[in-house]
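Trainee: Sequence and predicted structure below; questions after.
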Amino acid sequence: MLNQKFKCGLEAALAVLSGKWKPLVLFHLAHEVHRYGELKRAIGSVSDKVLIQQLKELQQDGVVERTDYGEIPPRVEYALTCFGDSLARALAPLCQWGERHTEQIENIVHNREKPQSARQ
């Protein structure tokens, strides 16, 4: 899409955040620089293929920087750029909201996972 015009700021933010794991990558990198394995362990059940793809997209978008130290064994670190840090700070209130409502959200997710007949 050339000359993309967004209808609102949320649409623009979601263009960068699209992807299930990107907000979690931002969350973890907002606290410290991570090597790939550390980041994967911190996030949890993401596959290597998906995490690598999402990290590449975040790099292309200028949110994450990748530093390859050219060592053997390989040492690569991921960190937020200034742009990425500003996005991570914008997500902080959403994290706080999630923490305040964790129990209610767990119930919502649990109810979603029930078979349709058991919900009624």
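Mentor: Received it, and whenever you're ready, just let me know what you need.
Trainee: make it CA atoms for all contacts and neighbour counts henceforth
Mentor: OK.
Trainee: residue boundaries of the strands in the protein?
Mentor: 34-35, 64-68, 76-80 (DSSP state E).
Trainee: looking at these, which is closest to L94?
Mentor: strand 76-80 (18.4 Å; CA to CA).
Trainee: Mind listing what's buried along the lengthiest helix in the chain?
Mentor: Scanning the chain for the helix with the most residues, using DSSP state H, yields helix 82-100. Buried residues in helix 82-100, defined by neighbour count with 16 or more other CA atoms under 10 Å: 84-85, 87-88.
Trainee: ok, and here's another one to check against it:
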Amino acid sequence: MSKEKHINNTPHCTARISAIKDAMEILSGKWKFHILGTLIEGGKMRFMDLLREVDGIAAKMLSKELQDMEMNHLITRTVLNTKPVTVEYEITEYGKTLSPIIDEIAKWGAAYRNSLYNTK
């Protein structure tokens, strides 16, 4: 006798699952939340400043993540007419809508870390 799976195929459920999939596709990866959180807290930042702030990220990976987030309208990239050329990154208004989510993830992470240390 096989177990039947209950799958909710309502339009609401399907739309919700699609929305979660879209969000995870845009925000997935080890570094995006760290970069976004840094830009939310730090305002406009140059590439090398971000590289220093995001501990452990390689320059090539930072560049790729910044390109992805710019393409998804979470950050803006501004090239300044300086010698040498300076590039600044800044979170967009749309990107700032992630701030409460990042705050909640940080709270959850702190609580989780606390629970690990308090159970031993």
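Mentor: Received the coordinates, thanks. Every value quoted in this text rests on a predicted model; they were computed, and no experiment measured them.
Trainee: circling back to that earlier point, of the strands of the first structure, which stretch is the most buried?
Mentor: strand 76-80 (a mean of 20; mean count of other CA atoms under 10 Å).
Trainee: average gap between that strand and the second structure?
Mentor: Aligned to the second structure and superposed, strand 76-80 of the first structure gives a mean residue distance of 0.8 Å (mean CA distance after the TM-score superposition for the first structure).
Trainee: In the first structure, point out the residues matching stretch 21-34 of the second structure.
Mentor: Mapping stretch 21-34 of the second structure onto the first structure (TM-score structural alignment) gives residues 11-24.
Trainee: And that stretch, what's buried?
Mentor: Under the neighbour-count criterion of 16+ other CA under 10 Å, stretch 11-24 of the first structure has 16-17, 21-24 buried.
Trainee: Next step: those restricted to helices.
Mentor: Of the buried residues of stretch 11-24 of the first structure, the ones assigned to helices by DSSP H are 16-17, 22-24.
Trainee: I'd like the buried residues of helix 82-100 of the first structure written out as CSV, with distance to Q104 of the first structure added.
Mentor: CSV is the format used below for those (distance: CA to CA, whole Å):
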residue, distance to Q104 of the first structure
G84, 30
D85, 29
L87, 26
A88, 24
